[in-house]
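*Asks:* 3D, please:
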Amino acid sequence: MITYQSVHIDSNSETLTAKLHEFHDAILRDHPHIIRIACALYEEKHDVLKTFIHSTREGHAITAYQTILSNMPSLKSLADNQECRVIENIQLEIKPDTEHSAWLLEQGYASSFTVPIYHHNRLVGFLFLDSDETNTFTEQVQRQLLVKCNQIAEVVSCEVATAQLLVATASAIRNIAGLRDFETGMHLTRMAEFSKLIAQHVPASYQLTDEIIEHIYLFAPLHDIGKIGIPDAILLKNGKLTPEERKIIEMHVTKGVSIIDEILGNFGLLSLQPAQIMRNIIACHHEYMDGSGYPNGLVGDAIPIEARIVTVADIFDALTHERPYKKPWSIPDALAELQKMVNDGKLDEHCVNALAASMSEARLIVKEYNDA
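*Replies:* Below is the predicted model of the structure:
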């Protein structure tokens, strides 16, 4: 058996957030009134713009926020025309007609500079620079800042593209291998959505930034990639597995780690934080808090939080949807079972509570991404 050493993520180490802080420090030396820089990420598939990374020196950062870009005419126009925008006096020019606008006014920021980010002519997101003085962003200042903004944009674009490449590569392997039925399609989409929902609502003490949450969202669907190495006769068996078959199917975890390590090694990405998150999810999503899980019997905090989140998401999805061996459970019964597993010491209580507290959103996910 391969012994897996999980890697716990330091949210301040080798992250885009840390790099943005460094860029901000450099900008502050010449422009001390620019007290906030943030990057919002665009997801083209759902036309969603969502908070991602920020460096906020004054005010309260907005996190776990997303909106439909098409519902934001001003930003949509910037994206379509590849233009920057300056707001000289936020307090006079902005109306509190959206959650984001209301938050912006509440912080007391005085002026702002918005720059769209593109990679190979596709919108990646936006950079937002906010000042505590009006009329900060003169044409000369804009020219100076665009040099730095281009550097930030390049770093963000490359890392986002790298994460997307990892997902695309792993997904291609899955598709070529013909992994089917409940391990494809809507199950994978629900896994991403449930995992993000839980990650956004666990206690702040877990220190899950929007950046980490985005990576959990991206990589959760790859949790069972090792099942491409399991025979269909066992994987899709319509009935109870024998002890020998159970041992074979449990091998999908170490197979998954081997697959992803080869991919990461070929790209030279093993040391990057997103890669570590991906690896932890694949390696540890069948571990239980009491040490009764597999393959390594990790206990409690030895299981990375991203894996604990995906475990809860996976069990909830399995319970509430049909499988070759069972009918779907009702959502109340599924929640009751998760709580029983908490009481039995199997699952992270905070992750289950986060899901239970977000049940209205969870029901929408079940409805929108139904297998039928």
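*Asks:* going forward, measure contacts and count neighbours with C-alpha atoms only.
*Replies:* Will do.
*Asks:* all strands for the stretch 1-150 of the chain, in order.
*Replies:* 34-43, 48-56, 66-68, 85-87, 111-119, 122-131 (DSSP state E, counting those that start in this stretch).
*Asks:* Is it possible to get JSON lines of those strands that adds distance to His201?
*Replies:* What follows is these, written out as JSON lines (distance: least, C-alpha to C-alpha, whole Å):
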{"stretch": "strand 34-43", "distance to His201": "19"}
{"stretch": "strand 48-56", "distance to His201": "15"}
{"stretch": "strand 66-68", "distance to His201": "15"}
{"stretch": "strand 85-87", "distance to His201": "33"}
{"stretch": "strand 111-119", "distance to His201": "28"}
{"stretch": "strand 122-131", "distance to His201": "24"}
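*Asks:* between those, which gets nearest to Glu99?
*Replies:* Smallest distance to Glu99 across these (C-alpha to C-alpha): 9.5 Å, for strand 66-68.
*Asks:* sorry, back to before: redo the strands of the stretch 1-150 of the chain as a markdown table? Include distance to Ala161 and mean neighbour count.
*Replies:* Formatted as a markdown table, those follow (distance: least, C-alpha to C-alpha, whole Å; neighbours: other C-alpha atoms under 10 Å):
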| stretch | distance to Ala161 | mean neighbour count |
| --- | --- | --- |
| strand 34-43 | 12 | 23 |
| strand 48-56 | 14 | 22 |
| strand 66-68 | 20 | 15 |
| strand 85-87 | 25 | 18 |
| strand 111-119 | 8 | 22 |
| strand 122-131 | 9 | 22 |
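*Asks:* Let's compare: structure for the following, please.
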Amino acid sequence: MPADSATRSTPATDPTTLAASFLAGTLPPQLKALQARIRALVPDVKRVGAFLTDTTQTTLSHWADSEGQTLPCPQSLAALADNPLLSRCADTGEARAAFVQVDPALEWAADGRTCPLIALPLGPGNARQGFLVVETAPGVLLPAQQIHQLLAWTPLAVDLLVQGIDTVRALVGTTRFALDFTLMRDRDTGEHQLRLRDYVQLLSRELARVHGLDDSFVAELALFGPLHDIGKVGIPDAILLKPGQFEPREWETMKEHVVLGRGMIERMIDDFQLHDTPGMHTLQAVVAHHHECLDGSGYPEGLQGDEIPLAARIVSTADIFDALTCPRPYKRSWSIDEAFEQLRTLAGHKLDRECVSALQAARPQIEEVWQRHAAMH
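*Replies:* Next up is the predicted model:
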């Protein structure tokens, strides 16, 4: 649950941190499915979890489990070198079973409610993603035959989990490439995406209390929200880079970036079979609907109210705030006060009232982001 915004600093928006949080959030459904398969063999398995490691493979970054939890690993427990059993797992590439002394990280994850039974690496050597952990209830002793069954079957479970992790990592890498490409082609659009990423993260954290958003959704939206304008890569330079206001015909062409972007995302999903990949619904929503308005006056579909996905309503609010507070060849930048006043006039008929209120609640952090980006110029 988010703390009061007046006492909270601006959240970290490092792309690697966001990607790790998003990836951890995709694991609980997969771990729950693995648990069901494992319990068909060994009914006394209480929980299945996974530690993810950072890019150096020396630090545990997140814990996720079949109960739906996703938690960042405390820094005091995160060094792999301080967790002997997991380190041995990594060194040998083999499962470890029947723990006598539990690693600090394993003990933290168990929280007295479970007992680690088997741990094995997620992937080999340089491709290792973390560790799969199978747990029982405290005090439960499994027969040797069941432990042997687990040791025989869990490598298959690892393969399934690693495939899912690799797919998500590839998707995140694709989004980074798309953002970098946009930044190279049109610096204004690229920098707008970076600012919007930060604003969206703050706004969605404020909305967590109302809509029950978790950290993984916040990270998901911060990763994919900046791709809302990806269709602009299909707009001719003469229009996209025009240093002035658009003529009516040019404006109609610019509006086509939404349809172009939606088509790009749909082709990517079809070509790479990403239909069931976490985050795809959010990515489609922000690309296709970020110019819709609550009163139906937006485009391209004229959606109204709750027909517009929440993710798109969040991005739309941040998008307009950024457009107001940044200079363009045809307009000056509005002050923070002027921008918030304009958002208040749009709330309830153009923009989601809760999103505008959430942005206002995060104003100290919003101003911090604005000043940080302004200092880069």
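*Asks:* ok so, going back, between the strands of the stretch 1-150 of the first structure, which one is nearest to Met251 of the first structure?
*Replies:* strand 34-43 (33.9 Å).
*Asks:* Now do the closest one against strand 122-131, angle only.
*Replies:* 160 degrees (axes from the mean of the first three to the mean of the last three C-alpha atoms, to 10 degrees).
*Asks:* could you say what helices and strands strand 34-43 of the first structure packs with?
*Replies:* Counting contacts by 3 or more C-alpha pairs under 8 Å, 6 or more residues apart in numbering; DSSP states H and E, strand 34-43 of the first structure packs against helix 16-30, strand 48-56, strand 122-131.
*Asks:* let's go with 10 Å and repeat that
*Replies:* Packing partners of strand 34-43 of the first structure (3 or more C-alpha pairs under 10 Å, 6 or more residues apart in numbering; DSSP states H and E): helix 16-30, strand 48-56, strand 66-68, strand 111-119, strand 122-131, helix 139-177, helix 210-219.
*Asks:* That strand vs the second structure, average offset?
*Replies:* Strand 34-43 of the first structure, aligned to the second structure and superposed, deviates on average by 4.3 Å (mean C-alpha distance after the TM-score superposition for the first structure).
*Asks:* What separation is there between the counterpart of Pro248 of the second structure in the first structure and Lys326 of the first structure?
*Replies:* Correspondence of Pro248 of the second structure to the first structure, assessed by TM-score structural alignment: Pro243. As for Pro243 of the first structure, its distance to Lys326 of the first structure is 19 Å (criterion: C-alpha to C-alpha, to the nearest Å).
*Asks:* Out of the strands of the stretch 1-150 of the first structure, flag the one nearest Met289 of the first structure.
*Replies:* Comparison of those against Met289 of the first structure by C-alpha to C-alpha identifies strand 48-56 as nearest, at 29.6 Å.
*Asks:* Determine the set of other helices and strands touching that closest one.
*Replies:* Looks like strand 48-56 of the first structure contacts helix 16-30, strand 34-43, strand 66-68, strand 122-131, helix 210-219 (3+ C-alpha pairs under 10 Å, 6+ apart).
*Asks:* could I get those as JSON lines with distance to Leu338 of the first structure?
*Replies:* Output for those, formatted as JSON lines (distance: least, C-alpha to C-alpha, whole Å):
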{"stretch": "helix 16-30", "distance to Leu338 of the first structure": "34"}
{"stretch": "strand 34-43", "distance to Leu338 of the first structure": "31"}
{"stretch": "strand 66-68", "distance to Leu338 of the first structure": "28"}
{"stretch": "strand 122-131", "distance to Leu338 of the first structure": "37"}
{"stretch": "helix 210-219", "distance to Leu338 of the first structure": "20"}
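*Asks:* quick one on the thing from earlier: so Pro243 and Lys326 of the first structure - more neighbours on which side?
*Replies:* Neighbour count, other C-alpha atoms under 10 Å: between Pro243 of the first structure and Lys326, Lys326 has more, with 13 against 9.
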